[in-house]
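Student: would you be able to build a 3D model of this:
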Amino acid sequence: MISQNSIAQVFETARVEEVIGDFVQLKKAGSNFKGLSPFSDERTPSFMVSPVKQIWKDFSTGKGGNAVTFLMEHEHFTYPEAIKYLAKKYNIEIEETERTDEQKEAANTRESMYLVSEYANTYFQNVLHKTDKGKAIGLSYFKERGFTEETIKKFQLGYALDEWQAFSDEALKNGYNIEFLESTGLTIVKPDKHFDRFKGRVMFPIHSMSGRVLGFGGRILGNEKKAAKYLNSPESEIYHKSKVLYGLYFAKQSIAKEDNCYLVEGYTDVIQFYQTGIQNVVSSSGTALTSEQIRLINRLTNNITVLFDGDAAGMRASLRGIDLILEQGMNVRVCTFPDGEDPDSFAKSNTEAELREYLTENAKDFIQFKASVLVDEAKNDPIKKAETIRDIVNSIAKIPDQIKREVYIQECARIMDISEEVLFSTLAQISKKEMADANKSYKQEQKAFQVVKSEPKPTAKINVQYELERKIIEILLLYGATTEQFEDLVLKEDENSGELVLEPVIQEARVFEKIYLDLQEDEMQFSDEQFKTLYYSIIDKLNQDDDFSTRHFINQLDQDMATVVTNILMEDEKYNLHDWERNQITPKEKNHSIAQLVNQTILSLRCYLIDQKVLSFQQETLNENSYSKSIMEDVKDYVGLKMLLSRKLGKVIG
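Tutor: I've put the predicted structure just below:
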């Protein structure tokens, strides 16, 4: 169990914009930050972070909360894991009691798999650094590759002994379940025996964006022809190779800072670049690049530079990955290395300044690169040249932005010495064909379903009372402790005419006191149970604490209630997703008329409740099918009160 003091210190120290900034590229939007949703596939930002309120809201999925809830949603952390992650990020020492064997056993499957993976990572590092065989074989190999001791420890590299059951037996001896050793792929289990998957390999742990160990890549050091050179952990509940990029955990901050990501092929390419001084580099770990991997990068930057070695066949196969990047609306450049060189060897033999200079001078946009690769193959063959041009235009067709498409068509026309009109015509044909194929596919899907005609659904009615109660909670959270001058209209007899008139009376009070007294006066109760709970909780906090803070208040709520509060506080922030200022539109700030907002909300709620009361009287009369003088007098009184409240609201009613 983590102590309350440690939890309070974590909440006090952690900054939501810094935590989320490790996973999402955030851009300033007024007093807030905005970015692409990490929970959905989108190209227009719908994700907002409020540094003032220390909360976030994803308008595409409806999710929201504080720094802890973000980690729980995005990284699937448990609450304690999220606290520990933040403590590690901000160098806070956690006070906790040791987990018992029973607590370990009670952990859910995913958590157990993470625990096993973390244990394996520590085990392989200890073997590398603290055993004779590890030092002689594994450590020697890494040092031969040019990796320093600091780099080896940074990337948590390790070694698996060349013994059939060394790791598995040690894990079992330490209380780890064979079921999770098998499900993570660390141990291969047969009916009558078990053995280590990564026997005799140097180990590269694969981390999530937050640093959790998801799986491993292992490189064999012997010359066994039957054994694969590289072996990865199999797919599991925690490891999906198509959704992971090697090195992203170490590169994410540099990618956001440099606003560019270098994409390489292997583990050692990443490590060598990082050691040389270029840290914004990741790898797809030898697998074909996927849309999910590209979206991971897109959260941090819109720019990718793909790095290839001099292998022409490999480059041609990788052109498909470039099309995937273009489909995501990203800017892609390509850089190749001289024959016989790859990113690992080139970074090893050059200084940081030389490497940066080479990348700057040799990175081409994808049109130039694709043309150079394909034109060399076409040479003087007109048919192949025509196929090459069509191939390039096919790539341009993947780009969602129309302006970019036009610019690239112009560039292609210049490089390939062909008219823009022909290229635009070809682009239109490709787009038309894609649209026709999409329509055909859609119609085929529809045939699989029986069409049933149904009456159009009635438009959902707005729950007025719910919205007004929600507004009261919002006002209390934002302005509850603020002192305001409230103007109330009181009925007084005119000295001259003797008629009752409304006269203004000014009263100074804190917002929460005004709301509480007004609701108490009419004995009004909240209809929504969550709002009711929040209302009394906020009033209690404001009464006790002169320095009421929404940030501290949210941190003390459970996850469900924290989400409700976040949704309320961030509702209006969605308008900051649009660049109003750029269009010379300045929305009015709500705090310019807090007193008026309070009065209007309370009066509107009272009017609504009177209407509901009158309706209930009418229904009662209809049900009894009789005239009731007492009911009619009550109705008259309520209508009179409604007239008075409406005058205060400045409304005209018929």
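
Student: contacts and neighbour counts: CA atoms only from here.
Tutor: Noted.

Student: ok, Arg356 - contacts?
Tutor: Ile278 (CA atoms under 8 Å, 6 or more residues apart in numbering).

Student: secondary structure element for it?
Tutor: Assigned by DSSP states H and E, Arg356 falls within helix 352-362.

Student: run the chain-centre distance for that helix.
Tutor: Offset of helix 352-362 from its chain centre (CA atoms, centre = their mean, to the nearest Å): 33 Å.

Student: same check, this time on stretch 406-415
Tutor: 35 Å.

Student: stretch 339-347 now?
Tutor: For stretch 339-347 - counting by CA atoms, centre = their mean - the centre lies 35 Å from the chain centre.

Student: tell me the buried residues in it?
Tutor: 342-347 (16 or more other CA atoms under 10 Å).

Student: for burial, what's the neighbour tally of the residue nearest to His207 when sequence neighbours are not counted?
Tutor: Distance criterion CA to CA, 6 or more residues apart in numbering; nearest residue to His207, sequence neighbours excluded, is Val213 at 4.5 Å. Residues lying near Val213 (other CA atoms under 10 Å) number 22.

Student: quick one: Val213 and Ile206 touch, right?
Tutor: Yes: proximity of Val213 to Ile206 meets the contact threshold set by CA atoms under 8 Å, at 5.8 Å.

Student: wait, is Asn543 part of a strand?
Tutor: No: counting by DSSP: H, G, I helix; E, B strand; the rest coil, Asn543 is not found in a strand; it is helix.

Student: which SS class is Lys135?
Tutor: Applying three-state DSSP: Lys135 is helix.

Student: let's see this one next to it:
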Amino acid sequence: MISQQTIQQILSRIDIIEIVGSFIKLKKRGTNYLGLCPFHGEKTPSFTVSPAKEIYKCFGCGRSGNTISFIMEHEKYSYVEALRWLASKYNVEIEETAVSPEVKQQQLVADSLFILNNFARQYFTQNLFESEEGQAIGLSYLKERGFREEIMQRFQLGYCLQTRDSFAQTALAAQYSLENLQKSGLVVVRDDKPFDNYRGRIIFPVHNQTGKVIGFGARIIGKSDKAPKYINTPENEVYIKSKILYGTYFARQAIDKYDECLLVEGYTDVISLHQAGIENVVASGGTSLTMDQLRLIKKYTKNLTIIYDGDAAGVKAALRGLDMALEEGLNVKLVLIPDKEDPDSYVNKVGAASFREFIDKNKKDFILFQLDVQLKDVGNDANKKATLVNQVAETIAKINKLEDFTKQQDYIKKCAEILRIEEGGLVNLVNKFIREKIAKEEAKNQPVDPAQQYQQYEENSMQGAASDYSDETFNLIFKDEMQEKALLKILLEHGMKEWDKNQKIAEYIFNSDIVEEMIENQTVTKILHMYRDMLAQHLEVSDKDFIFSQENDVSTLVVSILNSPYELSERWLAEKQVFSVLEQGFRKYMNIEYKHKPLQKEEKTFRDDVLSTLQYLKLKKIKHLMEQNLNDLEANNTYQKFLELLPPHLHIKDMEMEITKMTGIVFKKL
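Tutor: As a prediction, the model looks like this:
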């Protein structure tokens, strides 16, 4: 874990204009900066960055956050990865909290492998573009395949010389240990002598999500009956094959932009499609998909389109991993390239536009495609059909997330029609597989958490019930939410200012007896608790304490509250002041009574805001009490009970009238 001291050093050096400006062009507009949003396509700038508050907000798509969340969102980094990126940029030495000796040793080995891999990557790239052998063999081969130099540079392709130990000797001379050279797969030892493992091959560096080289794929040039076509890095502390998808680092932003991930098999498929302008593509390396790889895809999108060769082997490869994809809640489509073609050759043959058109027209639903393929083998064989029905039911049962219930029911209906069986029978069979799965989980001492399922069920039920609210009810709830956020905005912007000689505004608010018990938004309540705890510790509370909170809901809410799409210019304020003076003089000259409040200073304004917001919240509480009391009156129709409940109701009504007079609110009964 990164220490809090390191995090504070990073935060103290962050310049949001510098960071965001390194990704998009920003233009100063008043006290803020404006640019085209990097998260959605737009022609008119609506992306606003506030250097004073160190936050950004897009008033087009709604994305907002701080410098760290910008890096996380734009680069698809985790919180820790974003911190490490910023630490590297600002030369902050990262201090880790206490870890076990074993973990520390593993981290040291991982860091050594990262450094070694980067050294190797530079060595191989230099060989490809600068050595005679690299240019004559490696570069000419890649150009024959149709790759341009700029795409080779982008993916950092390289070449390993045919000399048996050229790289090994270079690395050893640079003080890299033989142990790490073997662990990385770059060097093998035979007869106590080190040899280059990838000699005479094209080198494809494999990057992690932050762009670090974690391993290599090495492709033989031409054909060889003895040597394998590809040699890949063996698993080590940084290269775990089941968690890697080639090209993720280069595709992450395009996947987010198009909300779709295209999955192919090989390195050259990825590079060819990127060269053609199709960048939301990654490769599985020709192996079956793993759960970790599917979760990596889900980090960027829920829409997965698998593109494989159209031969029998390609179909079989495409169907592997289907059940796991369904369990992860991915929307999976399949596209088969025409026979004897692969994505690399096909995009070069038809061009980018036609390739995209082919993909869009030929996407097939994974489950229905699987059913169609297997039906062709069934024919009129009743036993084979029964086996197929069981297979289909077991596959549909994998769609086990509550939010995908409708999708599951839709598959049952469609598959029952295709198979020409009763829908109810297929429902029963699907439920049977679901029960068996739960039983297996219980047998492994990993029971399904019923409380968690019930909570998810309730959340979905609430979402489904949202349409049952009338417009009037929704507006009332929204208004309450606005008052809660208004109170929080006052605390964030003015909480440390003086209310009177004895207390600050924040203390005045927390000393009132009506605040937290009336707040319904859980995140607002959480922030109020955090604020009050810091006050109790006599800390100087700043909005940045919440803007840079590690709790995403806190940071997101605070940024949205502090952002405003409008900004008053100094010229407008000056003109308004002049107009106000002229207006007052005119009214005095004409002997007209001045009924409007004169312009107030900022201090007076936020004091009024505090009082007004607290009065609104009081009114909210009173209205809830009135509703509860009215319900009690309606539920108890005895005269004695009526007499008991009437005085409290009249008292509450008097309180409401008093507050409405103070706030100037008028309620109309429609």
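
Student: what's the TM-score here?
Tutor: The TM-score (TM-score structural alignment, normalised by the length of the first structure) is 0.60; 468 aligned residues with a CA RMSD of 5.0 Å.

Student: picking up where we left off before, in the buried residues of stretch 339-347 of the first structure, find the pair that's most separated.
Tutor: Of all pairs drawn from those, the one with the longest distance (CA to CA) is Asp342 and Ala347, at 8.4 Å.

Student: can you work out which residues contact both of these two?
Tutor: By CA under 8 Å, 6+ apart, no residue touches both Asp342 of the first structure and Ala347.

Student: just give the closest residue to Ile152 of the first structure, not the sequence neighbours.
Tutor: Phe142 (7.6 Å).

Student: how far away is the one you found from Tyr267 of the first structure?
Tutor: Distance from Phe142 of the first structure to Tyr267 of the first structure, counting by CA to CA, to the nearest Å: 12 Å.

Student: now Lys173 of the first structure
Tutor: For Lys173 of the first structure relative to Tyr267 of the first structure (CA to CA), the value is 31 Å.

Student: same check, this time on Glu521 of the first structure
Tutor: Glu521 of the first structure is 70 Å from Tyr267 of the first structure, by CA to CA.

Student: neighbour-wise, which of those two wins?
Tutor: Set side by side, Glu521 of the first structure and Tyr267 show more neighbours around Tyr267, with 21 against 9, by other CA under 10 Å.

Student: in the second structure, what residue corresponds to the residue nearest to His207 of the first structure?
Tutor: Matched to the second structure by TM-score structural alignment, Val213 of the first structure sits across from Val213.

Student: who are the contact partners of that match?
Tutor: Val213 of the second structure makes contacts with 114, 117-118, 121, 205-207, as judged by CA under 8 Å, 6+ apart.

Student: any idea how far it is from Thr395 of the second structure?
Tutor: Val213 of the second structure sits 37 Å away from Thr395 of the second structure, going by CA to CA.

Student: repeat for Met626 of the second structure
Tutor: Met626 of the second structure is 54 Å from Thr395 of the second structure, by CA to CA.

Student: check Asn331 of the second structure too.
Tutor: Taking CA to CA, one finds Asn331 of the second structure at 14 Å from Thr395 of the second structure.

Student: before we move on, what about Ser88 of the second structure?
Tutor: For Ser88 of the second structure, the distance to Thr395 of the second structure - CA to CA - is 46 Å.

Student: so between the two, which is more surrounded?
Tutor: Legend: neighbour count by other CA under 10 Å for Ser88 of the second structure and Thr395, higher for Thr395 (18 against 13).

Student: measure Val281 of the first structure to Leu427 of the first structure for me?
Tutor: Taking CA to CA, one finds Val281 of the first structure at 33 Å from Leu427 of the first structure.

Student: helices and strands around the longest helix along the first structure, which ones?
Tutor: Using DSSP state H, we find that the single longest helix of the first structure is helix 594-624. Packing partners of helix 594-624 of the first structure (3 or more CA pairs under 8 Å, 6 or more residues apart in numbering; DSSP states H and E): helix 464-479, strand 483-493, helix 511-521, helix 629-649.
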